[in-house]
Structure formats: structure tokens, C-alpha cells
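K.L.:
no FASTA, just this:
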């Protein structure tokens, strides 16, 4: 039976970006598959006590930048801690990932490319033409995915995945769930891999 890691994330989260490729590598090393589920983090915060970044205290906002810079150095992953196009709505970007997932396409690659566009490439993922170009560079029909993202079926899946996240106790992004055990944050990937290795 295939090992499965569920990945609940925000398509605009820097922490999701820092963990994304490492998650893929963990899965590959251990014969696991990853199910990526973009969610509405605002709704998750509304039931879990979290605050969107602009509403956090100045101290917390400042320390977040320090931590991002520390992790950038430690991991050797390029990331602009204050990108030009952030915060962004992230829709239809998240919907494109869902649409690609439902078409059995390599949606993990698309999600990672979108995250990289925000945090490394200074691109505006709220712009449709930019999203089409990002998707095309990864071999996807961006226009078709955007059209699907604007459809009711994909929006309902997004809502359902968000509700599932809340029902299962998710309170931030990224969150990884393996065999019912939750691991919150890219800094818990070592613990996740230990669990996956155990079977």
C-alpha cells in the first residue's frame, strides 16, 4: 500500500515555499506520494485564533522577517523575504492547482512554480497573463486551468479542502498529515520523514 502524505498549504505562503521541494524529496526517498491541498488560510485562521499578517503586532511581523532570513541562509534556498507582489489574493492560482490535480496532471510542479514566482522571481500571481506564462513554462495550458479555476466545481473543491483542514485541526500552513498525525511547519519536516520511514 502506498504511503500518502497530505499537504495542506497556502499558495502564497513563504513557509510553504521553503518546505515544498524538501517535501517532494522526502516522499521520493521513502516511496510516498503527496496529495497537495491548497486551502483558504484566512478561513482557517478565523476558527483557530490565527491572524493574517497585516493584523499581527509589529514585533511579530519583524521577527517573521528575521526567521525567514535565517531559514534562507540555513537551507540555501533563495527567497526574497519582502517580495514586490505580496500580499496577494492567490486566486485563481490556487484554483489552477486544484484543476490540474483533478486532471491527474503534475500539479505539485505547478504549485511549486507559482510559489517560486512570488518568493524568488518577483512576479504577480494575481495577474492572469503572468499565471498563464508560469503554467506554460511548466508544460500546462494556463488559460484552460484559469478557466477551470473560475468554475463552480473547482471552487467547491477548494471550499471542501478548506473545511477538511479545519475539521482535522489544521491551523497554519504548511501542515503535513501522515497516518492521521499532524506536522505543522516546514521546520517539522525531519519529524515527518521519521514517521514516514517507520511505515
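P.N.:
Noted; the coordinates are in hand. Predicted model, so just to flag it, every value in this text is computed and none were measured. Numbers count the residues shown, from 1 in each chain.
K.L.:
CA only for contacts and neighbour counts going forward, please
P.N.:
OK.
K.L.:
what about the strands in the chain?
P.N.:
3-9, 32-38, 175-178, 181-184 (DSSP state E).
K.L.:
Figure out which of those is closest to residue 165.
P.N.:
strand 3-9 (7.0 Å; Cα to Cα).
K.L.:
for that closest one, packing partners?
P.N.:
With contacts taken as 3 or more Cα pairs under 8 Å, 6 or more residues apart in numbering; DSSP states H and E, strand 3-9 sits against strand 32-38, strand 175-178.
K.L.:
possible to save those as JSON lines with distance to residue 7?
P.N.:
As requested, those are arranged in JSON lines below (distance: least, Cα to Cα, whole Å):
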{"stretch": "strand 32-38", "distance to residue 7": "5"}
{"stretch": "strand 175-178", "distance to residue 7": "5"}
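K.L.:
now, of these, which is deepest in the fold?
P.N.:
Ranked by average neighbour count under the criterion mean count of other Cα atoms under 10 Å, the helices and strands packed on strand 3-9 are headed by strand 175-178 at a mean of 21.
K.L.:
hold the first one in mind and look at this next one:
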């Protein structure tokens, strides 16, 4: 049975556009998953990337077109300029880490609820009430938003270092236990084929 380490950021539009397709691929192949939220801006700066605000206009304009196209292609509500972006991603990331450790809910649904809050619902995921509502929606105890802070902070920092050590440089980033790496929501088909033994 394959295992996938899933590196992502709760502020990433491309992670949002993955929807729950990654979870469907993992389930199809009986793969286990460890969710590893991280600080995407720190990952960019450490691996040669450029934050969106500092990119050349050509890149920024293409990104804007492509995100809108992908949203339409996937039939997903998408706001290119959400009211609360960027914001502090740490609280939502800590909650995901705490939920994973606690168990009892649907982690994929939690991640998607948080990302949907940013990119489709104009909510601020730095707010405690928003994070708690997402935890509840995904079947977790909302108090995890409070109880998992210390452990979440340590794991969040460790996820960044591990991602860099293992070759990640963006989000979403999927690493299969054999070392095969897949970057981006548009590589889920390739991940599926790899897990099928075809790639």
C-alpha cells in the first residue's frame, strides 16, 4: 500500500483548485496520506520561488488568467482577489495538524473547507470562528482550534524543513513513499497513473 506525504498551504489557490480530487485518487488506490501544511512564502524564499506580489507583471497576468480558467474548467467558485488574502495561515494549519492527531473526522473535507473559505466564501481563516466552523463541518471537535496550538506550531515548522529536504518547492506537492514527486493540482492524473503502475 502506497503512502503519500501531502505538502500544501491553506492560502494556496492551486491547493483549493485540487478540491477533493486528491483524496479520491488516494482512496482509489488504498493509499494512506499524511497532511503536512506549511508556510508557502517561506518555502518560496528557501527554494528559489518568488512571492506573487514580487513577480514580474507577465507572470502575474498569466497566473490571473490561468487561475480563472482552472476554476471554470473544474466548475468551482473562485474569487481571484479574495477579501482576506493574504492572511495569517498559521491558525488554520495548526487546526489541521491537531485534527490529524486527534482523528475522528474527514481531513480532506477540513482542508477543502478552509481553502473554500478563502477562495470562494470571502472569509478570514485567521479568525477563530472560521476555523472552528470548518472543524465542525468536517466532523472534528471545534475545540481543537485551541488545544493544538503548541504542537501545531512545532509541526508546522518541521513540515517546512521536511518539505525542503525532500525536494518540494510549491503547493500542492505530493510525495509518494518511493520518492516520486508531483507538483500541482494539474498533476493529479499523473499521480493516479503512477499509483496504478502505469507511470
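P.N.:
Yes, it's here. Being a predicted model, the structure only gives us computed values, none of them experimental.
K.L.:
before we move on, the earlier item: do you know which of the strands of structure 1 lies nearest residue 159 of structure 1?
P.N.:
strand 32-38 (9.8 Å).
K.L.:
Report the mean deviation for that closest one after fitting onto structure 2.
P.N.:
Following the fit onto structure 2, the mean deviation recorded for strand 32-38 of structure 1 is 1.5 Å by mean Cα distance after the TM-score superposition for structure 1.
K.L.:
any residues touching that strand, and which ones?
P.N.:
With Cα atoms under 8 Å, 6 or more residues apart in numbering as the contact definition, strand 32-38 of structure 1 has outside contacts at 2-11, 24, 26-27, 94, 97-98, 108, 158, 161-162, 196.
K.L.:
quick one, which of the strands of structure 1 is nearest to residue 54 of structure 1?
P.N.:
With respect to residue 54 of structure 1, and counting by Cα to Cα, the nearest of the strands of structure 1 is strand 3-9 at 19.0 Å.
K.L.:
which residues in structure 2 does the closest one align to?
P.N.:
The alignment of strand 3-9 of structure 1 onto structure 2 (TM-score structural alignment) spans residues 2-8.
K.L.:
and the contacts of strand 32-38 of structure 1, which are buried?
P.N.:
Buried by 16 or more other Cα atoms under 10 Å: 4-11, 26-27, 94, 97-98, 108, 158, 161-162, 196, out of the contacts of strand 32-38 of structure 1.
K.L.:
Pull the contacting residues for residue 184 of structure 2.
P.N.:
Residue 184 of structure 2 touches 14, 15, 170, 171, 172, 173, counting by Cα under 8 Å, 6+ apart.
K.L.:
what's around the closest residue in space to the first one that isn't next to it in sequence, how many residues?
P.N.:
Nearest non-adjacent residue to residue 14 of structure 2, counting by Cα to Cα, 6 or more residues apart in numbering: residue 185, 6.1 Å away. By the other Cα atoms under 10 Å criterion, the neighbourhood of residue 185 of structure 2 contains 22 residues.
K.L.:
didn't residue 185 of structure 2 look like it was pressed against residue 20?
P.N.:
No - in this structure, residue 185 of structure 2 is not within contact of residue 20 by Cα atoms under 8 Å, at 10.3 Å.
K.L.:
quick one: common contacting residues for those two?
P.N.:
Here residue 185 of structure 2 and residue 20 share no contacting residue, scored by Cα under 8 Å, 6+ apart.
K.L.:
where along structure 1 do the helices fall?
P.N.:
Ranges of helices in structure 1, per DSSP state H, are 14-29, 41-48, 58-75, 93-102, 107-119, 128-137, 142-149, 152-167, 189-197.
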